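1. How does the following fold in three dimensions:
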Amino acid sequence: MKTIAIIPAKSGPGKKNKNIDDFIGRPIISYSIEEAKKSKLFDMIHVSSDSAEIVSVAESLGADVSFMRPKCLSKNKTSLFSVVEWTLEKFKKRGEEFDNVFIIFPRSPLLCAIDFCKAYELYNKNSRECNIRVVSEAQSRIEKYFRCYDNILVPVDKKNKHINTENLNPAYYEVRAFSISPSDVFLKNKMHKDIAYKIPLIKAINVEIDENIILAEVLYKIMHG
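-> I've put the predicted structure just below:
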């Protein structure tokens, strides 16, 4: 069984080359690459990018950058599915095929190799016939949420809005960290059930939001002594 890690890291949108922003003295993408290497799970760690600067950083860290992503697959509306499908097909044409696909996001500095290993164990326990999604428990129950229209609050769940929180089931949201799937999800459009790999809130900080970077740096220093 061969496993590939694909790290999608295009130059945009918004701030150019944000995937190599400084994070505690290192390009932020380096944390994803280094932890993937430490896990020893992968036959290939490939960084998919349209940016020469990102490719240069990834190559210096030992990631595969043997081909760049074309501009037609680097637009804001391009789906991640299309990028992974194209990447796997590109390797297939070169005679390299993979059974399992990790998608590791480039701005995930709070995750570590043990997360990849534990999630892969969960994947194997389900006979590799599933998608592993990283989730974290929402701080509030979904029945307690509101939508806001012209500053008027409308309950998401009018029926259950008055039920005590302790009597409601926890809700989870997907964290932009990594996922695991069989390659046939991308190459044959085969559907599989989704299984949760749960992480604590401390690891689920969204560093796509600039205001969270300082908090993430503090948490990283605490977690790593």
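
2. going forward, measure contacts and count neighbours with C-alpha atoms only.
-> Fine.

3. tally of neighbours for the residue nearest to residue 73 when sequence neighbours are not counted?
-> Of all residues not flanking residue 73 in the chain, residue 83 sits nearest, at 6.4 Å (Cα to Cα, 6 or more residues apart in numbering). Using other Cα atoms under 10 Å, the number of residues around residue 83 comes to 20.

4. A strand includes residue 83, no?
-> No. Read with DSSP: H, G, I helix; E, B strand; the rest coil, residue 83 is helix and lies in no strand.

5. Surely it is in contact with residue 71?
-> No. Using Cα atoms under 8 Å, residue 83 and residue 71 do not qualify as a contacting pair, with a distance of 11.0 Å.

6. pretty sure residue 131 is touching residue 186, no?
-> No. Under the criterion of Cα under 8 Å, residue 131 is not in contact with residue 186, lying 11.5 Å apart.

7. where exactly do the strands run in the protein?
-> Ranges of strands in the chain, per DSSP state E, are 3-8, 22-23, 26-27, 44-48, 100-104, 130-137, 146-149, 152-155, 172-182, 193-198.

8. Reformat those as CSV; add distance to residue 221 and mean neighbour count.
-> Compiled in CSV, the strands of the chain are given as follows (distance: least, Cα to Cα, whole Å; neighbours: other Cα atoms under 10 Å):
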stretch, distance to residue 221, mean neighbour count
strand 3-8, 24, 23
strand 22-23, 11, 15
strand 26-27, 13, 15
strand 44-48, 26, 24
strand 100-104, 22, 23
strand 130-137, 21, 21
strand 146-149, 35, 11
strand 152-155, 39, 12
strand 172-182, 19, 20
strand 193-198, 22, 16
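
9. Following up with a second sequence; could you model it the same way so I can compare the two?
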Amino acid sequence: MKVLAIIPARGGSKGVPRKNIRKFDGKPLLAYSIAAAKESKNISKFVVNTEDEEVAEIARNFNCDVVMRNPEIAEDHSKITDTVIETLNYFERKNQYFDAVVLLQPTAPLRKGEDIDNAIRLLQSNLETDAVISMVKVEDYHPARMYKFQNGYLNSLMPDYETRNRQELPELYLRNGCIYLIRTSALKREQSLMPEKKIPLIMDAKWAVNIDTEMDVIILEQLLKKWKKQVS
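-> Model prediction:
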């Protein structure tokens, strides 16, 4: 299976300005995704996709190829699917074709090459599956503890489980943003990274972090200290 890894790294960001090149433990954020792609034994090619020249230069400094993005799909409201398809089209125009694409978001950096390879093996061994999405088990923030506030009153999202003990709640999973692996045929057919037929790659929830706010920055800085000890 030929797999293309795409690391999307826009230059713009409102919540955490220039977050993809912001340094964490001395390295820009996107460097952690590049490192994971390099560690993978099953990725055929990996690239950073960006519209920003500074981001592109940093990626090249970490020995990563770059595909420049059309600025029209590099806005806050742009769909990441468009970026993935644009990158695939770029390579197909050069007669380079891939069976699957894996999206490695820089904002969810705590993953290893082994995690990516586990996802690829899952896809290879499940022929009826179109995608493998990394997930973590929901614990404290279970939907059974969540409510809508409507017409002046709280309404449970899961009324049948509203008063149940934690041990009685159904197992649910949350996307952690680390890995989106999808067959190219399904991506083109459904125009989505979340096709109908998908299965989970369950990852450790203690490493789940997505950099969207300055609080996330603080969390990542603390997690990185423990993460480095684990992977060293």
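
10. what residues are up against the residue located most distally from the centre of the first structure?
-> Largest separation from the mean C-alpha position in the first structure: residue 162, at 35.1 Å (Cα atoms, centre = their mean). Counting by Cα atoms under 8 Å, 6 or more residues apart in numbering, residue 162 of the first structure touches no other residue.

11. mind running it again at 10 Å?
-> By Cα atoms under 10 Å, 6 or more residues apart in numbering, residue 162 of the first structure lies in contact with 143, 144.

12. mind listing the helices for the second structure?
-> In the second structure, the segments counted as helices under DSSP state H are 29-39, 53-61, 80-92, 113-125, 184-190, 214-231.

13. Out of those, which one sits most buried?
-> Among the helices of the second structure, helix 29-39 has the highest mean neighbour count (mean count of other Cα atoms under 10 Å), at a mean of 22.

14. other SSEs contacting it?
-> If you count contacts as 3 or more Cα pairs under 10 Å, 6 or more residues apart in numbering; DSSP states H and E, helix 29-39 of the second structure packs onto strand 3-8, strand 23-24, strand 45-50, helix 53-61, helix 113-125.

15. what about 7 Å?
-> helix 113-125 (3 or more Cα pairs under 7 Å, 6 or more residues apart in numbering; DSSP states H and E).

16. can you tell me which of the helices of the second structure comes nearest to residue 197 of the second structure?
-> Relative to residue 197 of the second structure, the nearest member of the helices of the second structure by Cα to Cα is helix 184-190, separated by 9.2 Å.

17. Mean per-residue distance, that closest one versus the first structure.
-> Helix 184-190 of the second structure differs from its equivalent in the first structure by a mean of 2.2 Å after superposition (mean Cα distance after the TM-score superposition for the first structure).

18. thinking again about what came up before, I'd like the strands of the first structure written out as TSV, with distance to residue 63 of the first structure added.
-> Listed next are the strands of the first structure as TSV, based on distance: least, Cα to Cα, whole Å:
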stretch	distance to residue 63 of the first structure
strand 3-8	9
strand 22-23	18
strand 26-27	14
strand 44-48	5
strand 100-104	13
strand 130-137	23
strand 146-149	43
strand 152-155	47
strand 172-182	17
strand 193-198	25
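
19. related to what we said a few turns ago, mind putting the helices of the second structure into CSV with distance to residue 196 of the second structure?
-> Formatted as CSV, the helices of the second structure follow (distance: least, Cα to Cα, whole Å):
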stretch, distance to residue 196 of the second structure
helix 29-39, 26
helix 53-61, 33
helix 80-92, 15
helix 113-125, 14
helix 184-190, 9
helix 214-231, 30
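
20. of all these, which lies closest to residue 102 of the second structure?
-> helix 113-125 (8.3 Å).

21. hang on, the earlier thing: looking at the helices of the second structure, which is closest to residue 23 of the second structure?
-> Nearest to residue 23 of the second structure, of all the helices of the second structure, is helix 29-39, at 6.0 Å by Cα to Cα.

22. Mind reading off the mean deviation between that closest one and the first structure?
-> Looks like 0.7 Å for helix 29-39 of the second structure (mean Cα distance after the TM-score superposition for the first structure).

23. Can you give the distance of that helix from its chain's centre?
-> Centre-to-centre, helix 29-39 of the second structure and its host chain are 12 Å apart (Cα atoms, centre = their mean, to the nearest Å).

24. Out of the helices of the second structure, the one nearest residue 1 of the second structure is which?
-> Nearest of those (Cα to Cα): helix 113-125, 7.6 Å.

25. got the angle between the closest one and strand 3-8?
-> 130 degrees (axes from the mean of the first three to the mean of the last three Cα atoms, to 10 degrees).

26. Just give the nearest non-adjacent residue to residue 44 of the first structure, would you?
-> Nearest non-adjacent residue to residue 44 of the first structure (Cα to Cα, 6+ apart): residue 4, at 4.8 Å.
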